[in-house]
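[1] what follows is a predicted protein model with its sequence.
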Amino acid sequence: MINIAAFFSFATTYLEKYVGFWAAYLLPTCVLCIAFLHLIVWNKHLGTLTIIRKQTLALTFQVKRPPQGSVLLQAAQIISLAIRSRHRFKAANPSYQQMHYSQMPPWTAESLTEVQRSLKTCRVILCFAIYYLCYFQILSNIISQAGQMETHGIPTDTFSCLNPIFCVIFIPTFQKILYPFLNQRHIHFGPITRMSVGFLFVAFAMAYTAITQHIIYTHGPCYSHPLTCPAGKISNNQHRPNDINVWIQLPSHILLSIGEIFGLGSLGEHAYAEAPADIKVVLQSFCQLTGALGASLAIALSPLCEDPWLVVVYATYAGFAGVVGLVFWAVFRRCDIRETAREGDRQEYDEMRVWWEMGHNVAIDDQLTEVERT
């Protein structure tokens, strides 16, 4: 849905060019107002889940949780106590505190385990700072790169909108073709492996962007100083771009889209699956914080992003992403092994459950039939 909503970006770029900035900002404002009204009107229905069995019986479950206290304070207390105890989480265990200090902390052993699991997941999320550094080039330097080529009247901001189009194309393609193909051959393509592949695709995208920049530098009229040389000057405020078609940039957007699917999509899946129920939102927020860290790195390195050094900059980003992706897989691949074991346990449990139900004649469908009769 996020990628489908991003199609409005096409309209905003043309509104900005042919109408003005006020119209470009008015369109997303109206869309946000519609979404806000939808939340108000349908608020009471957003927290229910209805399951219909045999087209006669509908079971409705309330899945909206009531407001609860923040778990951040308790997690901070656990981490602080572990740090003071020489980074030993064992010291934060309630039984340990009761035995050695005769005091009972306000958390349980289960809460301690949840915090430990969350911190392990945060290590995975933190590695995406370099990923975001490369990915955010699509919103900055790659747009500037498009302005150095012949756009034939297309706004340069429009090319960043190609990313959601390719995501909408590739996501169902992977779900319907790639993933079933791998499952049929018993090839486990877990979240960590997918994220590592996402790093590599982003690295390939940065490498291709470096090649594109090199091609720009080999074409006139301004060569390695696009839009600045006297030979390309048209008027006092305008310069002619280098003689190369902007669509040569298309593979960069395709590679970044595939990297987003494998990288960011799998990151959200892994963070949601590994996080305890009370800390899921916190870890999702930490993902956004890592994105902010990547954006901060991009801002810090922006003084280096000038002609004629952009080829070196993109090649360096590609090297960083490739190395981090390989190290990431080497360090965290055991998480995929544990995920495979959990899936095997769930499958074995389902098989045993079906066998038990068939042997004792207490299948769920029979229970529902009995409820319907009453």
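    That came through fine.

[2] going by C-alpha atoms from here, please, whenever you check contacts or count neighbours.
    OK.

[3] so is residue 87 in a helix, a strand, or just coil?
    coil (DSSP: H, G, I helix; E, B strand; the rest coil).

[4] quick one: contacts for it?
    Residue 87 makes no contacts at all, as judged by C-alpha atoms under 8 Å, 6 or more residues apart in numbering.

[5] one more to weigh against that first structure:
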Amino acid sequence: MIILGFSTGGVKSNVSPLMAEQYTRTKPIVKEVRGEKKIIDPKITVQSMFNWFYWAINLGALSSVITTNIEKYHSFWLAYLIPMVVFTGSIAVLLVGRHRYTRKAPSGSLIIRVFHVTIRAIQMRWGLGKQNSCQHFLDYAKDNLSPIVNDDNQPVMESNNNQFIEDLKQALSACRVFAFYPFYWICYNQLVNNLISQAAQMNVGPLPNDVLQNIDPIVLLIFIPVFDILIYPALRRTDAANRPDLLSLTV
């Protein structure tokens, strides 16, 4: 379990940033597509990349349909051999192409910067009291942060500090959704334990009871393209997608 924990943590914390780093454009550009000029926004492009990245993950999750049938009708060793070959191949792809990937050096810890902003906001709030009425607690740290340097010993611009505070405020607002996560995971985890055990006691025909957990990736494979191609572009034309609060996250 310890090895699995380190392995999963190492993969999940590095693969997604590595994928995002491959898109290096930072400014919108105008491109003509089929005779029509369109604006290519880097942020929206990265969002779409992660949508299809998650789609590919769920495509791989459907491999359990094959392995569960192999385990039922053939043997366990072959069912374990298939994912081992796939993971070995993915590691080989990363190693072979490592010199072609865009790799950025770490630029410091966001956690330390968050603590720095929070402590400064407390200090300013305590010192100013009601003399400076701010809409948000973290606003007290705006224009009052001591100089911060990055890993290259270059000072962080004050405007970047203020933008970081705005981003932090949005992140804290969105974190309210985590209050419902315990209830979500209690229900979701039934797919990998209790419901599978219950299906084993039912008449499932030629299908193994483990197939039940594949309902989730099948639904995602269907709806991710629908949302990325149809629904999200439609929402961007409205004001709902531009609101930096929990509503936009919910949408």
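    Cool, got the structure. Remember, it's a predicted structure, so these values are computed and weren't measured experimentally.

[6] tell me how the two chains score on TM-score.
    The TM-score (TM-score structural alignment, normalised by the length of structure 2) is 0.54; 175 aligned residues with a C-alpha RMSD of 3.9 Å.

[7] please pull up the equivalent of residue 213 of structure 2 in structure 1.
    Counting by TM-score structural alignment, residue 213 of structure 2 corresponds to residue 160 in structure 1.

[8] next one: its match relative to residue 59 of structure 1, how far apart?
    Distance, residue 160 of structure 1 to residue 59 of structure 1, using C-alpha to C-alpha, to the nearest Å: 45 Å.

[9] same question for residue 334 of structure 1.
    With C-alpha to C-alpha as the criterion, residue 334 of structure 1 and residue 59 of structure 1 are 39 Å apart.

[10] cool, residue 328 of structure 1 as well?
    Using C-alpha to C-alpha, one obtains 44 Å as the distance from residue 328 of structure 1 to residue 59 of structure 1.

[11] okay, these two: which has more neighbours?
    More neighbours surround residue 328 than the other of residue 328 of structure 1 and residue 59, with 19 against 9 (other C-alpha atoms under 10 Å).

[12] please name the nearest non-neighbouring residue to that one.
    Counting by C-alpha to C-alpha, 6 or more residues apart in numbering, residue 328 of structure 1 lies nearest to residue 196, which is 6.6 Å off, once chain neighbours are set aside.

[13] mind listing what that neighbour touches?
    By C-alpha under 8 Å, 6+ apart, the neighbours of residue 196 of structure 1 are 263, 325-326, 328-329.

[14] secondary structure element holding it?
    Element membership of residue 196 of structure 1 [criterion: DSSP states H and E] is helix 191-217.

[15] if we can go back for a sec, the match of residue 213 of structure 2 contacts residue 144, doesn't it?
    No. The criterion here is C-alpha atoms under 8 Å, and residue 160 of structure 1 misses it with residue 144 at 10.8 Å.

[16] which of these two has more residues huddled nearby?
    Shown here are residue 160 of structure 1 and residue 144; by other C-alpha under 10 Å, residue 160 has more neighbours (19 against 14).

[17] which residues are in contact with the more buried one?
    Listed by C-alpha under 8 Å, 6+ apart, the contact partners of residue 160 of structure 1 are 138-139, 143, 253.

[18] among those residues, which recur in structure 2?
    Contacts conserved in structure 2 for the contacts of residue 160 of structure 1, counting by both residues aligned by TM-score structural alignment, their matches' C-alpha atoms under 8 Å: 138-139, 143.

[19] what is the nearest of these to residue 20 of structure 1?
    Of all those, residue 20 of structure 1 sits closest to residue 143, with 19.4 Å by C-alpha to C-alpha.

[20] what range in structure 2 matches the helix or strand harbouring that closest one?
    Per DSSP H and E: residue 143 of structure 1 is located in helix 141-147. With TM-score structural alignment applied, helix 141-147 of structure 1 matches the range 194-200 in structure 2.

[21] in that stretch, what's buried?
    residue 196 (16 or more other C-alpha atoms under 10 Å).

[22] likewise stretch 121-129 of structure 1?
    By 16+ other C-alpha under 10 Å, the buried positions in stretch 121-129 of structure 1 come out as 121-122, 124-129.

[23] again with stretch 335-354 of structure 1
    Going by neighbour count (16+ other C-alpha under 10 Å), the buried part of stretch 335-354 of structure 1 is 335-336, 339.

[24] which residue in structure 2 lines up with residue 258 of structure 1?
    Aligned partner of residue 258 of structure 1 by TM-score structural alignment: none.

[25] helices or strands next to the helix or strand where residue 258 of structure 1 lies in the packing?
    For residue 258 of structure 1, the element it lies in under DSSP H and E is helix 250-260. When contacts are defined as 3 or more C-alpha pairs under 8 Å, 6 or more residues apart in numbering; DSSP states H and E, helix 250-260 of structure 1 sits against helix 162-173, helix 191-217.
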